[in-house]
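Chemist: Pasting a predicted model and its sequence here:
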Amino acid sequence: MPETVEQEIVRRLTEAFAPTELVVNNDSARHHGHSGDDGSGESHFSVAIESAAFAGMPRLQRQRAVNAALGDLPGQRVHALAIRARAPGEAR
C-alpha cells in the first residue's frame, strides 16, 4: 500500500529534523469545495514541529527549511501547508 501524503510528510520531516514533537493535521475536509481541493482528501495540511535544528533560525528560515525537506509535495500534491516550527524551550 502506498504512503498517504500525511505519512510522507511525517517521514520526510522526521528524517530531516529528528523532531522532539511533530503533529501533522490533515485539514482537507475543512476546505472541501474550495480552491485547491483536488478531491483527494489530501490537499491541505498544518504542521507543528519542534526540533533542535531550528535553534537560532529566524521564522522565515525555518519555514524554508521545512518546505525544502518536503521537496515536491508543496505545490504538487499539497495545495496549502501551514507551518509552526520552533526549537525546544520556545513558547508554543
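Modeler: Done, it's in.

Chemist: drop to CA atoms for contacts and neighbour counts, all remaining ones
Modeler: OK.

Chemist: Could I get the full set of strands for this protein?
Modeler: Using DSSP state E, the strands found in the chain span residues 21-26, 44-50, 80-86.

Chemist: can those go into a markdown table with extra columns for mean neighbour count and distance to Asp37?
Modeler: Output for the strands of the chain, formatted as a markdown table (neighbours: other CA atoms under 10 Å; distance: least, CA to CA, whole Å):
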| stretch | mean neighbour count | distance to Asp37 |
| --- | --- | --- |
| strand 21-26 | 15 | 12 |
| strand 44-50 | 20 | 8 |
| strand 80-86 | 19 | 9 |
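
Chemist: take a look at this one as well, against the first:
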Amino acid sequence: MTATRAERIRATLERQFAPVAVQVVDESGRHVGHAGNPDGRGETHYAVTLVSSAFAGMGRLARSRAVHAALAEEFATGLHALSLRLLSPEEAQPRGGPGA
C-alpha cells in the first residue's frame, strides 16, 4: 500500500521534530484551479499544526524554514503550499481563563 502525501508529511514531521501534537489536513479541494492544483487532482495544499519542543527559542521564520527543509522531497514531487501553525509546547498551552 502506498502512503498518501498527508501520511508521508506526518511521518516526516514526526521523525524530524518528535512532536507532542501534529495535525495534517489536505486542503487541496479548496484550491482547485489554483497554481499547483490546476486540474484538481489534489495532494498539493496542506494545513499543518505542529507542537514540538524543537521550536523552543526559534522565531517564526526559522521554524518555517526548518519544516520546509524537512519536507523538501515533498515539494520536489508536487507539494505546492503549506499553511503552518508551529508552536512550542509552552506556546500551545491555553492562556488566561477564570481568575487569570
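Modeler: Noted; the coordinates are in hand. In this text the structure is predicted, and so the values were computed from the model without any measurement.

Chemist: Let me have the strands of the first structure in CSV, extended by distance to Ala68 of the first structure.
Modeler: Output for these, formatted as CSV (distance: least, CA to CA, whole Å):
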stretch, distance to Ala68 of the first structure
strand 21-26, 17
strand 44-50, 14
strand 80-86, 13
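
Chemist: gap between Arg41 of the second structure and Ala72 of the second structure?
Modeler: As judged by CA to CA, to the nearest Å, Arg41 of the second structure and Ala72 of the second structure stand 20 Å apart.

Chemist: Please disregard the earlier target; I meant Met58 of the second structure.
Modeler: Met58 of the second structure is 20 Å from Ala72 of the second structure, by CA to CA.

Chemist: In terms of secondary structure, what does the longest helix anywhere in the second structure contact?
Modeler: Using DSSP state H, we find that the single longest helix of the second structure is helix 5-17. The contact analysis (3 or more CA pairs under 8 Å, 6 or more residues apart in numbering; DSSP states H and E) places helix 5-17 of the second structure against strand 21-26, helix 60-70.

Chemist: Switch those over to JSON lines; also include distance to Gly33 of the second structure.
Modeler: What follows is those, written out as JSON lines (distance: least, CA to CA, whole Å):
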{"stretch": "strand 21-26", "distance to Gly33 of the second structure": "15"}
{"stretch": "helix 60-70", "distance to Gly33 of the second structure": "24"}
